[in-house]
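[1] the amino acid sequence is not available; the structure is as follows:
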């Protein structure tokens, strides 16, 4: 594996994002329908200002009961309609640029326990995202994994 490989070469470019004023019911719908775990929060011009993880989303849910599932879903819907992404997002988001290396991203993941890093241009506008899954896929491309 070439640890000096550019993040721009391995990042996901078709990034689903939400805006500061997006309600959490929309975020909930995205997490339920898409196979993603991190949603960058952006301003209207695409500037990254936060991140919502699926863990953040799960912590908001009132669904830890087996017996009142319908009631929990009604509560979740009411709460999610009233919360904005800006109220839930993590505001301190590390970002990298496409010319940064795979090694640099691995260091960020390891030292900060991040699982996703938005890739931005010189104006902090989102270009892509790199996740720990992306790094693992890159590191083990072409490798036969035995059972």
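    Now that the structure is in, tell me what you want to look at. What you see is a predicted model, and the numbers here were worked out from it, not measured in a lab.
[2] going by C-alpha atoms from here, please, whenever you check contacts or count neighbours.
    Fine.
[3] from residue 79, how far out is the most centrally placed residue in the chain?
    With the centre of the chain defined as its mean C-alpha position, the nearest residue by C-alpha atoms, centre = their mean is residue 38, 1.7 Å away. From residue 38 over to residue 79 the distance is 20 Å, taken as C-alpha to C-alpha, to the nearest Å.
[4] ok, back up a step: list the contacts for the nearest residue to the residue nearest to the centre of the chain once chain neighbours are set aside?
    On the basis of C-alpha to C-alpha, 6 or more residues apart in numbering, the spatially nearest residue to residue 38 that is not a chain neighbour turns out to be residue 53, at 4.4 Å. Applying C-alpha atoms under 8 Å, 6 or more residues apart in numbering, we find residue 53 in contact with 37-39, 89.
[5] structure two is appended below for comparative analysis:
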């Protein structure tokens, strides 16, 4: 009943290989209207992700080091060559996707749950995840926008899913859904069934709330 990444991912993915130039990556991001693309090796494995942030690092450091003929002292250049600043400086010198990308890439599997993918994005501070098969090859991409689609299911669709999950017709219980809120009306045959029904209904992706009303 739980939706997986496979249910919402995009399979038509814009991706680049490691030899693609800086300008070609920038043009692809603009053309596709995306902020990042996976970088693949020759066998289709995801080896990194190159984003707008990676590209902007080049301009940022160019302005810092070379703008108005400014050249920082050697000590400053050495300091920037270490740690995260050093990584950004390295990217500022890059000319290809392989040199500009962030690696390793944060990825997910197609059978991962929506909740798992959302938590992974939040934990890593990313807006999308390449979806890979068991061998690490790219098969799709999932974004935050894709994940919230499960909460846009129609009430009619949710009603069918909930009734199937709790076997409402067999129990003789009335079920209604309004704005994603599920309401059970009537007495369940057994005392233990209401809590189980509420739990099952609440686990359906897209359900906002569940309640039981007894006439």
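    Yes, it's here. All values reported here derive from a predicted model rather than from experimental measurement.
[6] same for the longest helix along structure 1, what does it pack against?
    As far as residue count goes, and with DSSP state H defining each element, the longest helix of structure 1 is helix 69-82. Using 3 or more C-alpha pairs under 8 Å, 6 or more residues apart in numbering; DSSP states H and E as the contact criterion, the neighbours of helix 69-82 of structure 1 among helices and strands are helix 24-33.
[7] burial count for residue 144 of structure 1?
    Residue 144 of structure 1 has 7 neighbouring residues, counting by other C-alpha atoms under 10 Å.
[8] that one and residue 125 of structure 1, how far apart?
    For residue 144 of structure 1, the distance to residue 125 of structure 1 (C-alpha to C-alpha) stands at 37 Å.
[9] please apply the same query to residue 53 of structure 1.
    Distance from residue 53 of structure 1 to residue 125 of structure 1, by C-alpha to C-alpha: 19 Å.
[10] trace the residue nearest to residue 38 of structure 1 over to structure 2, please.
    Matched to structure 2 by TM-score structural alignment, residue 53 of structure 1 sits across from residue 51.
[11] tell me which element the equivalent of residue 87 of structure 1 over in structure 2 is part of?
    In structure 2, the residue paired with residue 87 of structure 1 is residue 99, using TM-score structural alignment. Taking DSSP states H and E as the definition, one finds residue 99 of structure 2 inside helix 97-100.
[12] have a look at how far, on average, that helix is from structure 1.
    Taken over the aligned residues, the distance from helix 97-100 of structure 2 to structure 1 averages 0.7 Å (mean C-alpha distance after the TM-score superposition for structure 1).
[13] name the nearest residue to residue 62 of structure 1, ignoring sequence neighbours.
    In this structure, residue 62 of structure 1 finds its nearest non-sequential neighbour in residue 72, 5.4 Å apart by C-alpha to C-alpha, 6+ apart.
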